[in-house]
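S.K.: from the sequence below, what's the structure:
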Amino acid sequence: MRIVSLLPGTTEIVCALGLGNHLVAVTHECDYPPEVRGLPVVTRSMLEQDESSSAEIDAAIRERARNELSIYQLDMGLIEALQPDVILTQALCDVCAVPLRQVEAAVASGTAQVLSFEPTSLAGIFGSIKAIGRALGAPERAEALVDDLAARVERVRARAAQATYRPRVACLEWLDPVFGPGHWTPELVAIAGGQPVLGVAGERSQRVSWTDVIACAPEVIIAMPCGFSLERAVAEATAILPQRAGWYALPAVRAGNVFAVDGNAYFSRPGPRVVDSLELLAELIHPNLFAGWGPQHAAIALR
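M.R.: Prediction:
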């Protein structure tokens, strides 16, 4: 079987199922596990993001959306040459990956099976893993993987139940403008023993005003810009957030509970590492209960 994955999350799922040797191409954003970095790349971003600020990236995305232009370019010549049997993609977010309609239009004359996944919750991610396992002929592996992930989730839930207090947690999925958390992130915060603010579980991430941030008085703030590495999240957070009115009066800032995390590796990807994200959240929210639970070098406290 020859597989093209057009989403970092599905690339991780394929590899977690032990089927990485069937991947013949991935996207320019697929970087985990490390061995996929040597595979042919069939996408590229139409935005110059490396040197752009959060505000500049947001403006460029909005401009392309107004003009009905895609953010990504698909190398159909290479895909045709690779002759995949299966193409894994998504219809969840046109900003995060190649839109489903673009993929379907590009491969309309081919024989590859296009499978799209749109998980908006933890259960949805687990369902996607099982569906991919069935489609790729590895249903038992998928069931075992999901059982293991679900057991880790319940382990966090049970320990978080020991907490005597659930702090208000603001996860910021973009910093300029500010976006609150969406999809599975509020759900993860609740399981980890926090009260999610600024977003609703299962819904899209939405732009919020800075007045909204001040009003909810978060006791923990986690900067997790979508698609940003830890280093870039730290740079953006330290440059932008302290300039906001009322920043130093927020309970999280006064208590030293402000963190930047590697959103690109964890929170932005609907794949197996979403449970690593949960364990990281739990450690940041309740460090006394979850010390050492989260992945190493995935978060930095901003003092």
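
S.K.: please make it C-alpha for all contacts and neighbour counts, starting now.
M.R.: Fine.

S.K.: ranges for the strands of the stretch 51-200 of the chain?
M.R.: For the stretch 51-200 of the chain, the strands defined by DSSP state E, counting those that start in this stretch occupy 72-74, 86-90, 113-117, 168-172, 174-175, 178-179, 195-197.

S.K.: burial measure for residue 286, as a count.
M.R.: Using other Cα atoms under 10 Å, residue 286 has 18 neighbouring residues.

S.K.: please apply the same query to residue 249.
M.R.: Number of residues near residue 249 (other Cα under 10 Å) recorded here: 11.

S.K.: ditto for residue 126
M.R.: 23.

S.K.: dump the residue contacts of it.
M.R.: residue 146 (Cα atoms under 8 Å, 6 or more residues apart in numbering).

S.K.: hey, which of the strands of the stretch 51-200 of the chain is tucked in deepest?
M.R.: Most buried of the strands of the stretch 51-200 of the chain by mean neighbour count (mean count of other Cα atoms under 10 Å) is strand 168-172; its value is a mean of 26.

S.K.: still on that earlier bit, make JSON lines from the strands of the stretch 51-200 of the chain and add distance to residue 56 to it.
M.R.: Formatted as JSON lines, these follow (distance: least, Cα to Cα, whole Å):
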{"stretch": "strand 72-74", "distance to residue 56": "17"}
{"stretch": "strand 86-90", "distance to residue 56": "25"}
{"stretch": "strand 113-117", "distance to residue 56": "29"}
{"stretch": "strand 168-172", "distance to residue 56": "17"}
{"stretch": "strand 174-175", "distance to residue 56": "12"}
{"stretch": "strand 178-179", "distance to residue 56": "13"}
{"stretch": "strand 195-197", "distance to residue 56": "26"}
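
S.K.: I have a second one here; can you model it like the first so I can compare?
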Amino acid sequence: MPRLTAVLTAVLLLAACGESEPTQQPSVVDDLGRQVVAGGTPQRLVSLAPGTTEMLFAAGLGDRLVGVTDADDYPEAVSGIARIQALPLNHEAVVALQPDLVFASDQINDPRDAEALSAVGIPTYFVSVQSIPDLPRGIRALGARFGSADAANAYADSLERTLAELDTRREEFGDTLSTIFLIGDETLFSFGPESYVHDMIAIAGGRSLTADLDTEAPILSEEFVLAAAPDVILTAFDPDPARLLALHPAWSTVPAIRNGRVHMIPADEVLRAGPRIVAGTRSMSEAIQRRSRSR
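M.R.: As a prediction, the model looks like this:
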């Protein structure tokens, strides 16, 4: 019996050694901390948000894009890439492009779309830009995870140099002006807490008056702006002081209106969570600091 037991044990051990373990697919962690099975180095990429598209180009991954949204218009190289409807997402169009990996924005895209794509074997990687430091960090991460580290690091370095220059300008400026950013002039949309726009304003030499609001995407009242009395109003539309006063007559006493410190910042340099928000920060810096010197 002992001999038979030994033989059976040996046979079982040999059989176990011969069994192949399931192959584990390589995975990466996205900006939301999700494990994403990327299947090696993905070559066919789809982006579901314009700012995310710009992040991918900055990271040296633009030549792998096979699909972008119908709202994408930057950089110029997107003109030759297939378009898909992202809001609401056309799942069939994404599947037809046979992507290895889809990139989405946590600010724009619906997590349920990622679940639907996952159900048909297409993974989704979420990109998150909640603050200015997230930009170079996110670009470096994309390059490191998907095989374009040199290009990504070079671009991130250039962004950090620009931000350092703007920070120096702010220190030399030596003032902090109360600032409100408006997305509309009739319905006064603005930015609530945890928005990178507050970082932009701070680096530019301002203090955002909506940073402490409880609402993620606040609609400001006329009375709020009047009581806040901002030194500077920044807008995503062409500011017409006469129109603003016609819409909001009580604002005639608001310092920004009274002193001609209402300035447009190109919408895409603010509303798209991508590398161009550094250019938007420069535009804010020039507007806030130039106008304030005339006080």
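
S.K.: circling back: quick one: which of the strands of the stretch 51-200 of the first structure is nearest residue 127 of the first structure?
M.R.: Closest to residue 127 of the first structure of these, according to Cα to Cα: strand 113-117, at 9.3 Å.

S.K.: over in the second structure, find the residue span stretch 2-18 of the first structure aligns onto.
M.R.: Matched against the second structure by TM-score structural alignment, stretch 2-18 of the first structure falls on residues 44-60.

S.K.: show me how far the matching stretch is from its chain's centre.
M.R.: Relative to the centre of its chain, stretch 44-60 of the second structure is centred 10 Å away, using Cα atoms, centre = their mean, to the nearest Å.

S.K.: end to end, how far does that stretch reach?
M.R.: End-to-end distance of stretch 44-60 of the second structure (Cα to Cα, to the nearest Å): 14 Å.

S.K.: re the thing from before, out of the strands of the stretch 51-200 of the first structure, which is closest to residue 22 of the first structure?
M.R.: Among the strands of the stretch 51-200 of the first structure, strand 86-90 sits nearest to residue 22 of the first structure (Cα to Cα), with 10.1 Å.

S.K.: list the contacts of that closest one.
M.R.: Counting by Cα under 8 Å, 6+ apart, 1-7, 10, 97-100, 103, 112-118 sit against strand 86-90 of the first structure.

S.K.: between strand 113-117 and it, find me the angle.
M.R.: 30 degrees (axes from the mean of the first three to the mean of the last three Cα atoms, to 10 degrees).

S.K.: strand 86-90 of the first structure vs the second structure, average distance?
M.R.: Strand 86-90 of the first structure, aligned to the second structure and superposed, deviates on average by 0.8 Å (mean Cα distance after the TM-score superposition for the first structure).

S.K.: in the second structure, what stretch matches that strand?
M.R.: Going by TM-score structural alignment: strand 86-90 of the first structure matches residues 101-105.

S.K.: ok, back up a step: report the buried members of the contacts of strand 86-90 of the first structure.
M.R.: Neighbour counting by 16 or more other Cα atoms under 10 Å classes 2-7, 10, 97-100, 103, 112, 114-117 among those as buried.

S.K.: which stretch among the strands of the stretch 51-200 of the first structure comes nearest residue 219 of the first structure?
M.R.: Of all these, strand 168-172 sits nearest to residue 219 of the first structure, with 5.2 Å by Cα to Cα.

S.K.: quick one: that closest one aligns where in the second structure?
M.R.: Under TM-score structural alignment, strand 168-172 of the first structure corresponds to residues 178-182 of the second structure.

S.K.: which outside residues touch the matching stretch?
M.R.: Contact with stretch 178-182 of the second structure is made by 188-191, 201, 206-210, 230-236, as judged by Cα under 8 Å, 6+ apart.

S.K.: ok, and for stretch 244-264 of the second structure, which residues are buried?
M.R.: For stretch 244-264 of the second structure, by 16+ other Cα under 10 Å, it's 244, 248, 251-252, 254-257, 259-264.

S.K.: among those residues, give me the pair with the biggest separation.
M.R.: 252 and 264 (18.8 Å).

S.K.: can you get me a residue count around residue 236 of the first structure?
M.R.: Neighbours of residue 236 of the first structure under the rule other Cα under 10 Å: 20.

S.K.: fine by me, thanks again.
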